[in-house]
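Visitor: just a sequence and a predicted model for now, questions to come.
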Amino acid sequence: MAETHLAKAIDIIKKATEEDTAKNYVEALRLYEHGCQYFLHAIKWMRFADETQGERQRDSIRERVRGYLDRAEKIKAYLDEQQTNARKPVKASGNGNSKDSDSDGEDAQTKKLQESVSKAIVVEKPNVSWNDIAGLEGAKTALKEAVIMPIRFPHLFTGLR
């Protein structure tokens, strides 16, 4: 699963850079955000025999995602500036009010997506173990069964359950 997400993320980012180079910034922004989501899914599902090597690779991917998100932020700022400059004459004439409200809705959704992706990136690995959590044995067991076991043993959680 991680390999497919990683391959899909790479393809999407390639398309994003092509659109970016072609100055099709709206499409590039969408593709950068979409590609970063796939990279984060790939990180989540990666498995390694050597955990040290795995952490290095995950950190490398996180760095690339930060770079892509930085570029997406620059594109977003540029597009916002272009929209602001384009809106000034439109507001003076009173035309295009529905267009302005649609783009504001898209801006809010894009900003919300960027914030959620930024929050999903874990910069450092927390040093917390199950023993650090006092009590709540039932909750810890439920979390292990619902989250950790499917990640560690995906072959046991295939098909209809």
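Guide: On my side now, so go ahead. Computed from a predicted model, the values in this text were never measured in an experiment.

Visitor: can we go C-alpha only for contacts and neighbour counts from here?
Guide: Noted.

Visitor: how near is the residue nearest the centre of the chain to D100?
Guide: With distances taken as CA atoms, centre = their mean, the chain has Q37 as the residue nearest its mean C-alpha position (3.2 Å). Noted for Q37: a distance of 28 Å to D100, by CA to CA, to the nearest Å.

Visitor: just give me the neighbour total for A16.
Guide: Residue neighbour count, defined by other CA atoms under 10 Å, stands at 26 for A16.

Visitor: next, the one to line up against it:
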Amino acid sequence: MRALAYVLLLLASLSWGQVNYGTPPEGLIPEALEGIPQSLDVMQFPEVNHPVKIKDQYYWKHATAIMSNEAPVKIVEYGAYLYYNDQWNLRRKYPLSDLKKSFGIKDGQLLQGQPYVWADNWRVGDSLFGGWALWYFIAETPDGRKVCGYARIHTTDQLLNP
């Protein structure tokens, strides 16, 4: 009887700990970005991203682009959030040194009106599941103001090559 109680308790705790991916409400952004003017253009292509399977891996192939139309700016932080449990959760802040390798951005400097694209910003994994991510960038203008830009991407579990 005691063993059955432990099993039931274990099953209940597992169900409470499961992740609810859900869909983020339109306009919901991470708290860390609230209050920072959004003046950087960030785009994901495609916005809805279906995976392909290659050998034993799934690939959600997409590109991320950033551009500043307002002024030249210097990126001071960038990274990605994942949406689950009804909120945006920080997945990772990337080292600024990765900007050159990924986007071709030298010394964090975005020239005004110049698009920068990370063509191979792919999600890769051995499990097939969808979800939402939000890529963000925080920058400083020449006069010291903080600005940001962000864009969501929806990854699905619908294979392009079943």
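Guide: Okay, I see it. Since this is a predicted model, take the numbers as computed values, not measurements.

Visitor: overlay the chains and give the TM-score.
Guide: Overall, the chain-to-chain superposition scores 0.24 on the TM-score scale (TM-score structural alignment, normalised by the length of the first structure); 59 aligned residues with a CA RMSD of 4.7 Å.

Visitor: now name the helix or strand holding the residue nearest to the centre of the first structure.
Guide: Assigned by DSSP states H and E, Q37 of the first structure belongs to helix 25-45.

Visitor: name the residues that touch that helix?
Guide: For helix 25-45 of the first structure, contacts defined as CA atoms under 8 Å, 6 or more residues apart in numbering pick out 1-6, 8-10, 12-13, 15-20, 58, 61-62, 65, 68-69, 72, 75-76, 79, 114, 117, 120-121, 151.

Visitor: and if we set it to 7 Å?
Guide: When contacts are taken as CA atoms under 7 Å, 6 or more residues apart in numbering, the neighbours of helix 25-45 of the first structure outside the stretch itself are 1-3, 5-6, 8-9, 12-13, 16-17, 19-20, 58, 65, 68, 72, 75, 151.

Visitor: tell me what whichever helix or strand comes after it is packed against?
Guide: Taking DSSP H and E as the definition, the helix or strand that follows helix 25-45 of the first structure towards the C-terminus is helix 51-93. Counting contacts by 3 or more CA pairs under 7 Å, 6 or more residues apart in numbering; DSSP states H and E, the secondary-structure elements packed against helix 51-93 of the first structure are helix 25-45.

Visitor: got the angle between the helix it packs on and helix 51-93?
Guide: Relative orientation of helix 25-45 of the first structure versus helix 51-93 (axes from the mean of the first three to the mean of the last three CA atoms, to 10 degrees): 150 degrees.

Visitor: pull the longest helix from the second structure.
Guide: helix 2-16 (DSSP state H).

Visitor: now for that one, which elements pack on it?
Guide: Using 3+ CA pairs under 7 Å, 6+ apart, no helix or strand is in contact with helix 2-16 of the second structure.

Visitor: which among the contacts of helix 25-45 of the first structure end up buried?
Guide: For those, a neighbour count by 16 or more other CA atoms under 10 Å gives the buried set as 2, 5-6, 8-9, 12-13, 16-17, 19-20, 58, 65, 68, 72, 75, 151.
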